[in-house]
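Participant: I would like to see how this sequence folds:
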Amino acid sequence: MILYGLKNCDTCRKALKKLPDCQLSDVRAEGVPETVLTDAFAQFGDRLLNTRSTTWRGLSAEDRDRPPLELIGEHPALMKRPLIKTEDALYLGWDKSTQAALGVA
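Facilitator: Below is the predicted model of the structure:
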């Protein structure tokens, strides 16, 4: 299981604490494989883009109109976190439904 996120993100830290067998892939340092991003965008659509982040608020209106995958490629912190990849599924965020699906109480 791989958690794509940021090592300094509180939500990612909470998820890692509950998922001890999960490996962190820091999106700023390592990026996200293009196939994973494409699959995540196909499944989650625009929800993959974190429009509440300080990075988003710092973008110009022109930049905000660019395709989400292009923006995430340039600014990995714009991806909603965490993105968790298991052998057969992707999960976005760390809400109760994600926790239940992963068997975390």
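Participant: can we go C-alpha only for contacts and neighbour counts from here?
Facilitator: Fine.
Participant: mind checking the longest helix of this protein?
Facilitator: helix 34-44 (DSSP state H).
Participant: What helices and strands are in contact with that one?
Facilitator: helix 68-74 (3 or more Cα pairs under 8 Å, 6 or more residues apart in numbering; DSSP states H and E).
Participant: which residues in the chain form strands?
Facilitator: Assigned by DSSP state E, the strands in the chain fall at 2-5, 23-26, 83-85, 90-92.
Participant: For the comparison step, fold the sequence that follows:
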Amino acid sequence: MILYGLKNCDTCRKALKLLPDATFVDVRGEGVPAEVLQQAHAQFESKLLNTRSTTWRQLDEAERTKAPLELLAEHPTLMKRPLIVDGVRMVLGFDKAAQTALGLG
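Facilitator: I've put the predicted structure just below:
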């Protein structure tokens, strides 16, 4: 199981605490592999892009019109967190539904 997130994100820390065997990948330092981003975008579509983030608010209008995968490649912190990859299964976020999908709820 791989958890993509930010080391200073409270939700990511909570997820890691409940998933101690998960491998953590800090998207700010290591990024997200292109194939993982493509699969996540195919599954979650617009939900993958966090338009409430500070990074999003700092983008100008021209940048916001770029394709989501291009934006995420340039600014990995725009991804909603955490993205949890367990084999072929992907879970986005860590709300009750995500925890249930991971067998934690």
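Participant: related to what we said a few turns ago, and the strands of the first structure as TSV, adding mean neighbour count?
Facilitator: What follows is the strands of the first structure, written out as TSV (neighbours: other Cα atoms under 10 Å):
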stretch	mean neighbour count
strand 2-5	24
strand 23-26	18
strand 83-85	22
strand 90-92	20
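Participant: list the contacts for Leu37 of the second structure?
Facilitator: Counting by Cα atoms under 8 Å, 6 or more residues apart in numbering, Leu37 of the second structure makes contact with 69, 72.
Participant: quick one: buried residues of the longest helix of the first structure?
Facilitator: Neighbour-count burial for helix 34-44 of the first structure, counted by 16 or more other Cα atoms under 10 Å, picks out 37, 40-41.
Participant: ditto for stretch 72-88 of the second structure
Facilitator: 72-73, 75-85.
Participant: which outside residues touch that stretch?
Facilitator: Counting by Cα under 8 Å, 6+ apart, 1-6, 11-12, 15, 27-28, 31-32, 34, 37, 47-51, 53, 55-56, 71, 90-94 sit against stretch 72-88 of the second structure.
Participant: mind running it again at 6 Å?
Facilitator: Stretch 72-88 of the second structure has contacts (Cα atoms under 6 Å, 6 or more residues apart in numbering) with 1-5, 12, 27, 48-50, 90-93.
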